[in-house]
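In: would you be able to build a 3D model of this:
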Amino acid sequence: MHLEFHQIDAFSERPFGGNPAMVYRLDAWLADELMQRIAAEHNLAETAFLVQEGAAWHIRWFTPTTEVPLCGHATLAAAHALFELYKEPGERIEFICKSGELRVTREGVRLVLDFPAQVPQPLGEPQELAKALGVEALEVLGTDKLLVLLDSEQAVRACKPDFAALAKLPWLGVIITAVGERHDFVSRFFAPAIGIDEDPVTGAAHCSLIPYWAQRLGKQELSAYQCSARGGELLCRLEGERVKIAGHSVLVASGRLWLS
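Out: Below is the predicted model of the structure:
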């Protein structure tokens, strides 16, 4: 038995940029343990599995160590695979996941994610956070992730966290962010507790970043850059309780996984 897979770099116009995701279109769900083992084998930030049920596509995402409730870049990659490789008709794809309904539309050369906004709430600075990040926070907020405001883009780029210490914090991950020099804001995202020391470009983190910066800057449309080593640019828009996140994507590899 074999399964077809596609590796797609999301939030990038060129190969080897943005955030790579592996995509499997399945006829029926595999056992959870097997999907987790497949994700561990690929060892990318996320592997997405898709099954069509009725008019909608159901989607699940796995890091090398665990299943996650929401992933932006792998959803963008999944939509790219469906549109470009499997010739899904129309200009919009509906996804169903554990976090609810997601939509991806084609707008010119970009794909646009339509995700729920996750408005972060102010927190006191958690014990050990400053030591784990090695930088001073101006503000700390949270949802299922911590959002930490720093004083400059340079501080975001220069941050060298203690990943073992971050993994002990009781949050899914930690976002650091600041006003950008050429973009409205920049960010980085660390999630060692779920097997990802640093995620190259994180759509789900922008579900919190967009409402935060929209309120702080007084604007609904924002340009963003996640300044990891690979890096990625996102065009963002706040629309009520939803966020729109637009980006490019590119196929870099296809192949077969043999199970017997």
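In: switch to C-alpha atoms for all contacts and neighbour counts from now on
Out: OK.
In: how about the strands in the stretch 1-150 of the chain?
Out: Assigned by DSSP state E, counting those that start in this stretch, the stretch 1-150 of the chain shows strands spanning 2-10, 19-26, 46-53, 56-62, 67-68, 92-97, 100-107, 110-116, 121-122, 139-142, 146-149.
In: closest one to Ser254 among those?
Out: Using C-alpha to C-alpha as the measure, strand 2-10 is the one of the strands of the stretch 1-150 of the chain that comes nearest Ser254, at 4.3 Å.
In: quick one: which of the strands of the stretch 1-150 of the chain is nearest Pro200?
Out: With C-alpha to C-alpha as the measure, strand 19-26 is the member of the strands of the stretch 1-150 of the chain nearest Pro200 (5.2 Å).
In: what sits against Gln121?
Out: Residues near Gln121 by C-alpha atoms under 8 Å, 6 or more residues apart in numbering: Leu141, Gly142, Thr143.
In: I'd guessed the first one sits against Gln118; true?
Out: No - using C-alpha atoms under 8 Å, Leu141 and Gln118 do not qualify as a contacting pair, with a distance of 11.4 Å.
In: okay, the two: which has more neighbours?
Out: Gln118 (22 against 19; other C-alpha atoms under 10 Å).
In: mind checking how far the more buried one is from Asp144?
Out: Distance, Gln118 to Asp144, using C-alpha to C-alpha, to the nearest Å: 9 Å.
In: hang on, the earlier thing: quick one, which of the strands of the stretch 1-150 of the chain gets closest to Val186.
Out: strand 146-149 (10.3 Å).
In: what lies in contact with the closest one?
Out: Contacts of strand 146-149 (C-alpha under 8 Å, 6+ apart): 120, 137-141, 171-178, 208-209.
In: filter those residues to the buried ones?
Out: Buried members of those, scored by 16 or more other C-alpha atoms under 10 Å, are 120, 137, 140-141, 172-178, 208-209.
In: dump these to a markdown table, plus distance to Gln215.
Out: Below are the buried ones among the contacts of strand 146-149 laid out as a markdown table (distance: C-alpha to C-alpha, whole Å):
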| residue | distance to Gln215 |
| --- | --- |
| Pro120 | 11 |
| Ala137 | 19 |
| Val140 | 15 |
| Leu141 | 14 |
| Leu172 | 24 |
| Gly173 | 22 |
| Val174 | 20 |
| Ile175 | 17 |
| Ile176 | 17 |
| Thr177 | 15 |
| Ala178 | 14 |
| Ser208 | 11 |
| Leu209 | 10 |
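In: second input sequence below; structure requested for side-by-side comparison:
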Amino acid sequence: MFVPLYQVDAFASRRFAGNPAAVMVLDAFAADEHLQAIARENNLAETAFLVPDGPDFHLRWFTPTVEVPLCGHATLASAAVVMERLAPERRSVIFHSASGPLTVSRAETGYVMNFPARPMIQTMIPDTMAAALERFPVEVLVDQFNYLALLETADHVRQLAPDLAAIARLDRGGLILTAPGDGGYDCVSRYFAPAKGIPEDPVTGGAHCALAPYWAARLGKTSLRAFQASARGGELLCRVVGDRVELEGSCAFYLEGRADIRC
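Out: Have a look, this model is predicted:
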């Protein structure tokens, strides 16, 4: 069975930047183990699977090793596929997902996603995290998905070489490192999720569902310019709207073709 396959660089205004995602359009979801095998074959941080449902789509995300409940960059890439390739006349799309309905709309320079915010609470630094980091964080927070470690400077975030094996032993799926921004950005960050098969994610929408309300409260503003300081790098515009977060970014198409997904 041949299905459309797209590879899109999300949160990027040019190719070879941002976070690449595979997007595959199916008539119906295959068995979970088959979807996982396809994601493993694609070997990107995320593969998004779309199934049409009237004007909307059902959306699921898989890393090379697990299904995840939310993925920002692959949702952005999916919206670009819908509104640039499948239905160029559309101005918005609703994706039904494990995190509820997710609306993505066209913006002047890309797309705006509306996601649930992820408020975090302060906690003690776990011993495993202390072993993973080269320096002691200013503070540590946690939600049901990730830990967040605040470092003193943006340079500390950029230069840190954490112990990925130790991060993989945390009792959460990933670790967000963040600091006050530089170069005109309100905040900088990096994200590590080796337990999910992603040693370092280039640009992470889900992490900014926590970063946006965190920095909005610290800075006293609801609109933020954020930069994820991975090797590829990525820029996001973040807005906190009640208990939701709007994430805005651009996409660049890299690959378009078809895949034979028969076992």
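In: closest one of the contacts of Gln121 of the first structure to Phe163 of the first structure?
Out: For the contacts of Gln121 of the first structure, the nearest to Phe163 of the first structure is Gly142 (18.7 Å; C-alpha to C-alpha).
In: is it true that the closest one touches Glu125?
Out: No - taking contacts as C-alpha under 8 Å, Gly142 of the first structure lies outside contact range of Glu125: 10.2 Å.
In: which of these two has more neighbours?
Out: Between Gly142 of the first structure and Glu125, counting by other C-alpha under 10 Å, Gly142 is the more crowded of the two (19 against 15).
In: for the spatially closest residue to that one that is not a sequence neighbour, what are its contacts?
Out: Excluding its sequence neighbours, the residue lying closest to Gly142 of the first structure (C-alpha to C-alpha, 6 or more residues apart in numbering) is Pro120, at 4.8 Å. Contacts for Pro120 of the first structure (C-alpha under 8 Å, 6+ apart) come out as Leu141, Gly142, Thr143, Leu147, Ser208, Tyr212.
In: same check for those residues, but in the second structure.
Out: Counting by both residues aligned by TM-score structural alignment, their matches' C-alpha atoms under 8 Å, the contacts of Pro120 of the first structure that remain in contact in the second structure are Leu141, Gly142, Thr143, Ser208, Tyr212.
In: distance to Leu76 of the first structure added to the residues you listed, as CSV?
Out: Converted to CSV, those look like this (distance: C-alpha to C-alpha, whole Å):
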residue, distance to Leu76 of the first structure
Leu141, 26
Gly142, 25
Thr143, 22
Ser208, 18
Tyr212, 22
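In: what number of residues lie near Leu217 of the first structure?
Out: The number of residues packed near Leu217 of the first structure is 13, by other C-alpha under 10 Å.
In: from Arg25 of the first structure, how far off is it?
Out: Per C-alpha to C-alpha, Leu217 of the first structure is found 40 Å from Arg25 of the first structure.
In: same deal with His183 of the first structure?
Out: Using C-alpha to C-alpha, His183 of the first structure is found at 35 Å from Arg25 of the first structure.
In: more neighbours: which of those two?
Out: A count of neighbours by other C-alpha under 10 Å puts Arg25 above the other of His183 of the first structure and Arg25, at 21 against 15.
In: ok, how many other residues are close to the closest residue to the more buried one other than its chain neighbours?
Out: Excluding the flanking residues, the one nearest Arg25 of the first structure by C-alpha to C-alpha, 6+ apart is Leu50, at 4.8 Å. Using other C-alpha under 10 Å, Leu50 of the first structure has 22 other residues around it.
In: show me what contacts the closest residue to Ala167 of the first structure other than its chain neighbours?
Out: Spatial nearest neighbour of Ala167 of the first structure, chain neighbours left out: Ala193 (4.3 Å); criterion: C-alpha to C-alpha, 6+ apart. With contact taken as C-alpha under 8 Å, 6+ apart, Ala193 of the first structure is in contact with Leu166, Ala167, Lys168, Leu172, Gly173.
In: make JSON lines out of these and add secondary structure.
Out: JSON lines is the format used below for these (DSSP: H, G, I helix; E, B strand; the rest coil):
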{"residue": "Leu166", "secondary structure": "helix"}
{"residue": "Ala167", "secondary structure": "helix"}
{"residue": "Lys168", "secondary structure": "coil"}
{"residue": "Leu172", "secondary structure": "coil"}
{"residue": "Gly173", "secondary structure": "coil"}
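In: quick check: chain neighbours aside, which residue is closest to Glu139 of the first structure?
Out: Nearest non-adjacent residue to Glu139 of the first structure, counting by C-alpha to C-alpha, 6+ apart: Leu149, 5.1 Å away.
In: what about the one you found, how many neighbours?
Out: Count around Leu149 of the first structure with other C-alpha under 10 Å applied: 19.
In: separation between it and Ser12 of the first structure?
Out: Applying C-alpha to C-alpha, the value for Leu149 of the first structure to Ser12 of the first structure is 25 Å.
In: what's the answer for Leu235 of the first structure, then?
Out: Distance from Leu235 of the first structure to Ser12 of the first structure, counting by C-alpha to C-alpha: 12 Å.
In: what touches both of these two?
Out: Joint contacts of Leu235 of the first structure and Ser12 (C-alpha under 8 Å, 6+ apart) are Gly247.
In: these two - which one has more neighbours?
Out: Ranked by neighbour count (other C-alpha under 10 Å), Leu235 of the first structure and Ser12 place Ser12 first, with 22 against 17.
In: ok, the more buried one - contacts?
Out: Going by C-alpha under 8 Å, 6+ apart, Ser12 of the first structure touches Gly18, Asn19, Gly232, Glu233, Gly247, His248, Ser249, Val250.
In: redo that, cut-off 6 Å
Out: Gly18, His248, Ser249 (C-alpha atoms under 6 Å, 6 or more residues apart in numbering).
In: out of these, which are buried?
Out: Here, 16+ other C-alpha under 10 Å leaves Gly18, His248, Ser249 buried among these.
In: so the last one is in contact with Ala10, correct?
Out: Yes - if you go by C-alpha atoms under 6 Å, Ser249 of the first structure and Ala10 touch, sitting 4.4 Å apart.
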